[in-house]
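Engineer: Here's a sequence, model it:
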Amino acid sequence: MTRPLRVAIVGAGPAGVYAADVLTKSETAVEIDLLDRMPAPYGLIRYGVAPDHPRIKGIVSALHRVVEKPEIRFLGHVDYGVDVKLDDLRRHYDAVVFATGATKDRPLDIPGIDLPHSYGAADFVSWYDGHPDAPRDWTLDGEQVAVIGAGNVALDVARVLAKQADDLLRTEIPDNVHRGLADSKVTDVHLFARRGPAQAKFTPLELRELDHQDGVEIIVHPEGFELDEASEEAVRTNNQVKTVVKTLQDWALRDPKHDTPRRLHLHFLRAPVEVLGTDRVEGFTVEVMELTGDGGVRGTGEYETYPVQQVYRAVGYLSSPLAGIPFDHASGTVPNEGGRVLDLDGQHIPGVYTTGWIKRGPVGLIGHTKGDALETIGNLLADVESLPEPEEPSSDSVLRLLEERGVECTTWEGWGRLDAHERALGEAQGRERIKVVPREEMVRISRAE
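Structural biologist: So this is what the prediction gives:
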């Protein structure tokens, strides 16, 4: 091939950026377009991570160093399946890599889950992270709130619900989010985990962050705090499990404070059964579980009901189907073999690949997507000689197509303008940044219009 390999990566979050990084470090000359439906890059880091996670936010610096490489071009505010389709991309690129992640809530099939004031965690996260497609307002009018889940997203949701609004002013939260949290009536947040403390999916750092909040008492309820044979083995052999269990044990044994305006309760071995209410959430029923000795649990037939007024389910994320691409609805992934996208007959669709959560499901930490990228891009590069030749491989031809279709795409230079604008908004209030929320305003600032 006498010209650079042209690759479109759909999704400019960590998975897409890591894939671009691997490509630029190969011996193959490449031109990469990072396409994203958002006007700004970074995906999950900007719109899926709690704003008070400075360590996670630090990943932005590493992503920035990749996207500013000369081989990479960012094209934001381009919605795959609406502005461009698969045939368009295959006409302009040698290969297409889908890295669109998982942004929807996995459903929880229990009675009452669809009552008003019962929410998916992803929707709440989108609100407090200032996602332009999320509602601007969020009503926090209940004193007692339930959070269902035992992973880091559940911890984030519970922590933000319990946090004093002014404690978040050092972060980039938009003004409407601060107002919503300041008006919150929440006094007690109850987090319910179906299994025991040794089976929780919390990471130690995220768990300990719960205890770094002024005015919030962490209460670990001893009912359900049990370790069976498998749990004790996990504590002995896994340092992460050991740290999580030790942290929880320490909290369970310390003296109560009694004088905090808010409390965050951790309940283990409590499985969701039913959300109660008529016109809105009025209660939440759980079944008491017991460990089976092998790390599993079973129901005891004993039930407890909590008088909560809101419920948040954090039971996992789910990817969305992509236009023109096969999709496995059960697993929420694109069928693939080593990142090579497969058609309905199990054959590789030439030149089409996938990486990240839409490839393997929404499990693992952000760093795990690096392994996905290495495998996918390794297979893409192995296929170079057999890739179909695009009809219009010129780098300008895609820009002409978008212009013809009236797509107001944003660029890396435009992100620099938006980034500077948000930092200036923050500086005026003694903060690092204040995030711009409306999509049309993001586009206007990025395009200097």
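
Engineer: Only C-alpha atoms from now on, for both contacts and neighbour counts.
Structural biologist: OK.

Engineer: so who does Glu31 touch?
Structural biologist: 4-7, 71-73 (CA atoms under 8 Å, 6 or more residues apart in numbering).

Engineer: Now, of these, which are buried?
Structural biologist: Among those, those classed as buried by 16 or more other CA atoms under 10 Å are 5-7, 71-73.

Engineer: Mind checking which of those land in strands?
Structural biologist: Counted as lying in strands by DSSP state E, out of the buried ones among the contacts of Glu31, are 5-7, 72-73.

Engineer: which two in those are spaced the farthest apart?
Structural biologist: The two members of those with the most space between them (CA to CA) are Leu5 and Arg73, at 13.7 Å.

Engineer: Quick check, Phe225 in contact with Gly196.
Structural biologist: Yes: using CA atoms under 8 Å, Phe225 is in contact with Gly196, at 6.4 Å.

Engineer: Nearest spatial neighbour of the most centrally placed residue in the chain, chain-adjacent residues omitted?
Structural biologist: When CA atoms, centre = their mean is applied to the chain, the residue found nearest the centroid is Gly48 (4.0 Å). Of all residues not flanking Gly48 in the chain, Val125 sits nearest, at 6.2 Å (CA to CA, 6 or more residues apart in numbering).

Engineer: Now for the one you found: which residues touch it?
Structural biologist: Val125 neighbours (CA under 8 Å, 6+ apart): 47-50, 157.

Engineer: Need those in a markdown table (columns: distance to Val281 and secondary structure).
Structural biologist: Below are the contacts of Val125 laid out as a markdown table (distance: CA to CA, whole Å; DSSP: H, G, I helix; E, B strand; the rest coil):
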| residue | distance to Val281 | secondary structure |
| --- | --- | --- |
| Tyr47 | 27 | helix |
| Gly48 | 26 | coil |
| Val49 | 27 | coil |
| Ala50 | 25 | coil |
| Val157 | 18 | helix |
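
Engineer: among the residues you listed, who's most crowded?
Structural biologist: Among these, Val157 has the most neighbours (other CA atoms under 10 Å), with 25 neighbours.

Engineer: Please provide the structure for the following sequence as well, for comparison with the first:
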Amino acid sequence: MTKLRLAIVGAGPAGIYAADLLVKAERHFDVSIDLFEQLPAPYGLVRYGVAPDHPRIKGIITALREVLDSGVIRFFGNVRYGVDITLDDLKKHYNAVIFATGAIRDASLNVPGIDLEGSYGAADFVSWFDGHPDVPRTWPLEAQSVAVIGNGNVALDVSRILAKHADDLLVTEIPANVYEGLKASPVTDVHVFGRRGPAQVKFTPLELRELGEMNDVDMIVADEDFELDDASKAAIESNKQVFVINKVLNQWRERPVGQASRRLHLHFYAKPLEIVSDGAGRVAAIRYERTKPDAAGGVVGTGEIREIPIQALYRAVGYFGSPLDGIPFDDHHGVIPNHEGQVLDDHNEVIPGVYATGWIKRGPVGLIGHTKSDAMETLSHLVRDQANWWSPADPSEEAVPALLASRGVAYTDLEGWHKLDQHELALGASDTPPRLRIKVVPREEMIEISRA
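Structural biologist: Next up is the predicted model:
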């Protein structure tokens, strides 16, 4: 029987689910799958892109762990595609490759002053508070008043971590340096800006409810933002999720405020126009225009300009993919050009043996359910494309570990991840009070524990 030797680059949910679905799929060939990840640990944005006070979402890791522990997939961590292993290497040792590298950069925002000192991308901040090994371990939390631009779940995560009292995060896996940084933060006010109304937000009811459960934080919403047009009313009546969000926001309007030491302000119908400088290159204020409904679900400007003093700003307007060595890349959309997961060249022709799935395929939209259906679409082409697979010169399973070792790559494997996992769980259990886990942050220490 024919055997497919498959490389998957990226060990987040997209890559792991693609591997699992292929193993379980109906097919007329055997499979051997190697999963490559640039970090020493697997799980991608589930480990490094979900706020530490989201244990329910991190439960996804349980399902991913079952896939990795099934014994049919090999894991190679701390391996950088394009550096430690190249496209030519993959062609020599595999029949095909699926890129599942996700999107980890911040999307840009074309607003004057966005590059001032004190203006940050949400993705970098999330990586910091999640203990990503490749970002600095300090963060400048010096502002009393902070702006967050965006009306999606990442904007809510960032806003919640900024506004929440650090002691309330001690039950989570928050790294010690992150706790210390947040503990010293002088923040009193966090302002969240969205250019459309409360019926058009992109966050989910669960995320919104969690925002309102913070200790000693007032939720501030303005009555003027709830004069709904017919399109907004129709959305509330026809969409259960929008209905729940509207209900939660209206409950906050009735809450008494004024006693908490911190405030989180939600500004709807607010289009950022400029980040104002203090004259010395630092963020001093955000200037925005009030918008209003256009009767079709969108908004138009009113000409009314407002300004709020701030000392820091975070843009949470989406993630963006990164180019990969030897693979076509769409610089405008931040994805690999593809047709249903088949990677396309500059002439829009299918490149044999090269596939994509997840956010690097479709952009940073959708939840885990979308990731699975997305992988199935890609895999359907991979299975049908058997006649166009690569013909590797050395498909032996021993060849790749030997290649990495010859290049001095300190790669981690599944056994190594189990060691690191148990080490982090033990650190959490021995803490006072006990916690589920304490992450090891430095890359070198992660590798040392994994390869012990």
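
Engineer: what do Phe225 and Gly196 of the first structure both touch?
Structural biologist: Any residue near both Phe225 of the first structure and Gly196 by CA under 8 Å, 6+ apart counts here, and that gives 268-269.

Engineer: Comparing the two, which residue is more hemmed in?
Structural biologist: Taking neighbours as other CA under 10 Å, Phe225 of the first structure and Gly196 compare with Gly196 leading, 25 against 19.

Engineer: what's the distance between that one and Gly356 of the first structure?
Structural biologist: Using CA to CA, to the nearest Å, Gly196 of the first structure is found at 29 Å from Gly356 of the first structure.

Engineer: Spit out the contact partners of Ser322 of the second structure.
Structural biologist: Contacts for Ser322 of the second structure (CA under 8 Å, 6+ apart) come out as 103-105, 334-335.

Engineer: Do a quick rundown of the strands in the stretch 251-400 of the first structure.
Structural biologist: Assigned by DSSP state E, counting those that start in this stretch, the stretch 251-400 of the first structure shows strands spanning 262-267, 270-276, 283-291, 297-306, 310-313, 317-318, 336-337, 340-342, 348-354.

Engineer: I'd like the contacts of Ser322 of the second structure as JSON lines, with neighbour count and distance to Arg80 of the second structure appended.
Structural biologist: Output for the contacts of Ser322 of the second structure, formatted as JSON lines (neighbours: other CA atoms under 10 Å; distance: CA to CA, whole Å):
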{"residue": "Ala103", "neighbour count": "23", "distance to Arg80 of the second structure": "16"}
{"residue": "Ile104", "neighbour count": "21", "distance to Arg80 of the second structure": "15"}
{"residue": "Arg105", "neighbour count": "16", "distance to Arg80 of the second structure": "17"}
{"residue": "Gly334", "neighbour count": "23", "distance to Arg80 of the second structure": "19"}
{"residue": "Val335", "neighbour count": "24", "distance to Arg80 of the second structure": "19"}
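
Engineer: and the strand or helix carrying Leu207 of the first structure, how far from the second structure on average?
Structural biologist: Using DSSP states H and E, Leu207 of the first structure maps to helix 204-209. For helix 204-209 of the first structure, the mean deviation from the second structure after alignment is 0.5 Å (mean CA distance after the TM-score superposition for the first structure).

Engineer: Name the residues that touch that helix?
Structural biologist: So helix 204-209 of the first structure is in contact with 152, 155-156, 240, 243-244, 247, going by CA under 8 Å, 6+ apart.

Engineer: Which positions within that helix qualify as buried?
Structural biologist: Neighbour counts using 16+ other CA under 10 Å place 204, 206-207 of helix 204-209 of the first structure among the buried residues.

Engineer: now swap in stretch 210-226 of the second structure and tell me
Structural biologist: 211-212, 214, 217-221, 225-226.

Engineer: any chance of the ones in strands among the buried ones among the contacts of Glu31 of the first structure in CSV, plus distance to Ser386 of the first structure?
Structural biologist: Converted to CSV, these look like this (distance: CA to CA, whole Å):
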residue, distance to Ser386 of the first structure
Leu5, 12
Arg6, 14
Val7, 14
Ile72, 23
Arg73, 25
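
Engineer: Now do the helices in the stretch 351-452 of the second structure.
Structural biologist: Using DSSP state H, counting those that start in this stretch, the helices found in the stretch 351-452 of the second structure span residues 359-362, 368-384, 399-406, 414-429, 443-450.

Engineer: Among those helices, which comes closest to Leu21 of the second structure?
Structural biologist: Nearest to Leu21 of the second structure, of the helices of the stretch 351-452 of the second structure and by CA to CA, is helix 368-384 at 7.0 Å.

Engineer: Provide the aligned range in the first structure for that closest one.
Structural biologist: Aligned using TM-score structural alignment, helix 368-384 of the second structure spans residues 366-382 in the first structure.

Engineer: mind listing what's buried in that stretch?
Structural biologist: Using 16+ other CA under 10 Å as the test for burial, stretch 366-382 of the first structure gives 366, 369-370, 372-381.

Engineer: Chain neighbours aside, what residue packs nearest to Val177 of the first structure?
Structural biologist: Setting aside the residues directly before and after it, Val177 of the first structure is nearest to Tyr128 in space (CA to CA, 6+ apart), at 5.7 Å.

Engineer: quick one: that neighbour and Asp175 touch, right?
Structural biologist: No: between Tyr128 of the first structure and Asp175 there is no contact under CA under 8 Å: 10.1 Å.

Engineer: More neighbours: which of these two?
Structural biologist: Applying other CA under 10 Å to Tyr128 of the first structure and Asp175 shows that Tyr128 carries more neighbours, namely 27 against 14.

Engineer: got a list of what that one touches?
Structural biologist: 50, 173-174, 177.

Engineer: can you tell me the mean distance of the one helix or strand Val125 of the first structure maps to from the second structure after alignment?
Structural biologist: Assigned by DSSP H and E, Val125 of the first structure belongs to helix 121-128. Mean deviation of helix 121-128 of the first structure relative to the second structure after superposition (mean CA distance after the TM-score superposition for the first structure): 0.3 Å.

Engineer: got the angle between the helix or strand just after that helix and strand 262-267?
Structural biologist: Counting by DSSP H and E, the next helix or strand C-terminal to helix 121-128 of the first structure is strand 144-148. In terms of direction (axes from the mean of the first three to the mean of the last three CA atoms, to 10 degrees), strand 144-148 of the first structure departs from strand 262-267 by 40 degrees.

Engineer: compared with the second structure, how much does strand 144-148 of the first structure deviate?
Structural biologist: Averaged out, strand 144-148 of the first structure is 0.4 Å away (mean CA distance after the TM-score superposition for the first structure).

Engineer: which outside residues touch stretch 67-86 of the second structure?
Structural biologist: For stretch 67-86 of the second structure, contacts defined as CA under 8 Å, 6+ apart pick out 9, 16-17, 19-20, 23, 32-42, 324-325, 404, 407, 409-414, 447.
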